[in-house]
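> sharing a model prediction with you, sequence too.
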Amino acid sequence: MTKLQDLLTTGGQSPWLDNLRRDWIEDGELARWLDRGIRGLTSNPSIFQKAIEGQAVYDDQFSALIAAGTPVGDAYWELVISDIESALALLRPIYDETDGLDGFVSVEVAPNLAHETAGTIAAAQGLHARIDEPNLYVKIPGTAEGVPAIEQVIAGGRSVNVTLLFSVNRYEEVIDAYLSGLEAHDGPLDRISSVASFFVSRVDTEVDKRLDAIGTPEALALKGKVAVANAQLAYELFLDRFSGPRWDALVARGAQVQRPLWASTGTKNPAYPPTLYVDTLIAPDTVNTMPEATLEAFDAGGTVARTADADLAGAHAVIDQLAAIGIDLEAVTVQLEDEGVASFAKAFDELLASLQTKADELTGRP
């Protein structure tokens, strides 16, 4: 048994791969990851930017699309959807074997819709209609404008990966949107699925800078601890909200919990252990989506033990200490949400500009 397989069987956590590349689909690398224990895939605009700009394997399809007169923006979605559909087919057996728990592939709505509720709803519905597979997650950002879109898409019976969550308070709004969407759905709930992608390492990246600026022993002692504590309090909220009479009524209709999905779990600071954001966040009914370097590190030397709620008092203490030295975590998470939206939008725009340049070269336009 690999450590990734043990993570699932002993820890109750599904390991997912945070990457998607066409060459991996075609050369069998993705299938090998599935054999090692990977149970799902996530993608985002930055991932597709790196894949499409960095690999000639997309050139034939793109050239054919441009030759047929397809606008560059539409050609981008054709490239992405081709990869998503191929990955969905590879992971469909996992979806069937787990009765709809795992085997999902995520595709994100255009990032320029992050602050448009109606546009996000239309885009999510359009992607689900175009890629009509049960193991598709459409990613909707957990912005203030995204929250009502999540509720509406869930109410329509479609599955959602809520992305770019940094704040426990916003996560609570997302849980309520999921529950309200389920309550509004007219029919069985057993095939409506959702994960809530709670971002981890970026919190430490920003908070650590502020701690260094303060520079006191009390501040420096908190470095590398806040992101994990923040995520652990999110898991505490998950346990609380997915219990009690409201949840029990939905379970009677076949509802599944909206699992926390730990995202951004590769360590950005080389001084931290490469498995920091995996070892500390293991618990039942969770997912951890990891870049391949983190997966390799965990498979080689990770520790499988229930840790996400092993010391919740300690997690609360870390957040309380952070406030006591003058750092407003809620303000940090607002900044990180804005930066996350901007980063994905930038990657999306840069890729479209790159594809436009390539299209102009193919057609001989100056």
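The structure has been received and is ready for your questions. Numbers count the residues shown, from 1 in each chain.

> from here on, contacts and neighbour counts on C-alpha atoms
OK.

> tally of neighbours for Asp190?
When neighbours are counted by other CA atoms under 10 Å, Asp190 registers 16.

> skip the chain neighbours and tell me the closest residue to it.
Of all residues beyond its chain neighbours, the one nearest Asp190 is Gly254 (4.5 Å), with distances taken as CA to CA, 6 or more residues apart in numbering.

> presented hereafter is structure B, for comparison with structure A:
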Amino acid sequence: MTDALKRLSEEGVAIWLDDLSRRRITSGALGELLDQQHVVGVTTNPAIFQKAISAGDGYEQQLADLAERRVGVEEAVRMITTADVRDACDVLRPVYEATGGRDGRVSIEVDPRLAHNTAATVAEAKQLAWLVERPNTLIKIPATRAGLPAITEVISRGISVNVTLIFSLQRYREVMDAYMSGLEQARAKGLELSSIHSVASFFVSRVDTEIDKRLDAMGTEEAAALRGRAALANARLAYQAYEEVVASDRWQALAQAGANAQRPLWASTGVKDPAYPDTLYVTELVAPHTVNTMPEATLEATEDHGEITGDTVRGTYGQARADLDALEKLGISYDEVVELLEKEGVEKFETAWTDLLTSTEAELKRLAPREG
């Protein structure tokens, strides 16, 4: 066993767990991760809830009570998921207090079917913040075109946000702009900026999965040499963009007013290709003021054999740009890939949410009181 997780934390990377279930909360397993493995936050998404609730462990009584009351499936799912997030927030509250609100956060996502509807996303974000009613909640809003003004509006209301499903560098810059616009509006309203926090979830492994597939189809040595390079290059250039923004006069004015920087969060860090080290998207994305949200398998792999050698992001920007340029020269369109990944990302979350509704509805029907 190594001290890799401790070293990672010391390098300025906040370790968050990309998973949640009621069993993990009630068994004390979540608390153990905080105490023993340097975990300081939790992220969820529709697929995580679909998996947890479908497994059924710990949800039987609440489902039975909801069925007895004849609660509709949409309301039932929201009551179940917000209960888990609320309880997880309580477990992480000491971390939140100790870090001044920077960590100790638990994320919950707006209904992914609203991803292309700005007004509905804002309304859902307000509702989720009210339902969970914990200061250490982050409301996840997807970085779709319609999501950008929603981010600004929600931030302007003093609600902290986790912006999810970011794949492109251009969209990431637009996300940072949306966050700053929200803070400027909040300041104009007289809100306390220091209480507003945000992270921007930049997805990693899916970029390699899509681009490697295209490289493999080419079947050339030149293409093979670029396998596994796109995702890291993309994320590293995102960090460069972050550095540029926090050095800007616009950001400095907000910082002086008490605003918190929107940290880059590396998401989708589980390695999909067995040819790559299973800690690739952890050890090669070490930089200060970042978050890495890991599936439990990636967390355990990093703890077991991850080699943390210091900052592996700053100083790599030239090579990162060269790698993306080389892909373009081979005919792989960066813009096409990131647009596809955003579209597929929303669709995958919509599918998981629909599956969750379907399985929950079946349970409610099974448990419903019989007539007569």
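Noted; the coordinates are in hand. The structure displayed is predicted, hence computed values, not measured ones.

> before we move on, the earlier item: contacting residues for the residue nearest to Asp190 of structure 1?
Pro188, Leu189, Asp190 (CA atoms under 8 Å, 6 or more residues apart in numbering).

> same check, this time on Val42 of structure 2
Taking CA under 8 Å, 6+ apart, one finds Trp16, Leu17, Asp18, Asp19, Leu20, Gly104, Arg105, Val106, Ser107, Thr293 in contact with Val42 of structure 2.

> now Gly306 of structure 2
Taking CA under 8 Å, 6+ apart, one finds Thr2, Ala4, Thr279, Thr283 in contact with Gly306 of structure 2.

> structure 1: which residue goes with that one?
Using TM-score structural alignment, the partner of Gly306 of structure 2 in structure 1 is Gly302.

> and the helices in the stretch 201-350 of structure 2?
205-218, 221-224, 230-246, 249-256, 280-283, 296-305, 317-329, 334-367 (DSSP state H, counting those that start in this stretch).

> tell me which of the ones you listed sits most buried.
With neighbours defined as mean count of other CA atoms under 10 Å, those peak in mean count at helix 280-283, which reaches a mean of 23.

> which part of structure 1 matches that one?
The aligned range for helix 280-283 of structure 2 is 276-279, by TM-score structural alignment.

> ok, and what's touching that stretch?
Here stretch 276-279 of structure 1 has contacts from 200-201, 228, 265-267, 288, 298, 302-305, 307, using CA under 8 Å, 6+ apart.

> how about a cut-off of 6 Å?
The contact list for stretch 276-279 of structure 1 (CA atoms under 6 Å, 6 or more residues apart in numbering) reads Thr265, Thr303.

> stretch 137-154 of structure 1 now?
105-108, 115-117, 121, 159-165, 174, 177-178, 181.

> filter the residues you listed to the buried ones?
Neighbour-count burial (16 or more other CA atoms under 10 Å) is assigned, among the contacts of stretch 137-154 of structure 1, to 105-108, 115, 117, 121, 159-165, 174, 177-178, 181.

> narrow those to those in helices?
Thr117, Ile121, Val174, Ala177, Tyr178, Gly181 (DSSP state H).

> closest one to Asp99 of structure 1 out of these, please.
When these are compared for distance to Asp99 of structure 1 (CA to CA), Tyr178 comes out closest, at 20.2 Å.

> give me the nearest residue to that closest one, chain neighbours excluded.
Per CA to CA, 6+ apart, closest to Tyr178 of structure 1 is Glu151, 5.7 Å.

> map Arg241 of structure 1 across to structure 2 for me.
Under TM-score structural alignment, Arg241 of structure 1 pairs with Val245 in structure 2.

> which residues touch its match?
By CA under 6 Å, 6+ apart, Val245 of structure 2 has no neighbours at all.

> go with 10 Å
Taking CA atoms under 10 Å, 6 or more residues apart in numbering, we find Val245 of structure 2 in contact with Arg173, Met176, Asp177, Met180, Tyr239, Trp251, Gln252, Ala261.

> could you do Thr98 of structure 1 as well?
Counting by CA under 10 Å, 6+ apart, Thr98 of structure 1 has contacts Arg39, Arg92.

> if we can go back for a sec, of the ones in helices among the buried ones among the contacts of stretch 137-154 of structure 1, which is the nearest to Gly314 of structure 1?
Using CA to CA, those come closest to Gly314 of structure 1 at Val174, 25.1 Å.

> verify the contact between that closest one and Ala196 for me.
Yes - counting by CA atoms under 10 Å, Ala196 is a contact partner of Val174 of structure 1 at 7.8 Å.

> quickly list what's touching both of those two.
Common neighbours of Val174 of structure 1 and Ala196 (CA under 10 Å, 6+ apart) are Gly142, Val162, Leu165, Gln258.

> how much space separates the third one from Leu233 of structure 1?
Right, Leu165 of structure 1. 13 Å (CA to CA, to the nearest Å).

> what's the answer for the first one, then?
For Gly142 of structure 1, the distance to Leu233 of structure 1 equals 17 Å [CA to CA].

> residues touching the residue nearest to Tyr172 of structure 2 when sequence neighbours are not counted, list them.
With CA to CA, 6+ apart as the criterion, Tyr172 of structure 2 has its nearest non-adjacent residue at 6.3 Å, and that residue is Ile166. Neighbour list for Ile166 of structure 2: 142-144, 172, 175, 200-204, 265-267, 338, 341-342, 345 [criterion: CA under 10 Å, 6+ apart].

> thought Ala123 of structure 2 was touching Val110?
Yes - under the criterion of CA under 10 Å, Ala123 of structure 2 makes contact with Val110 at 9.4 Å.
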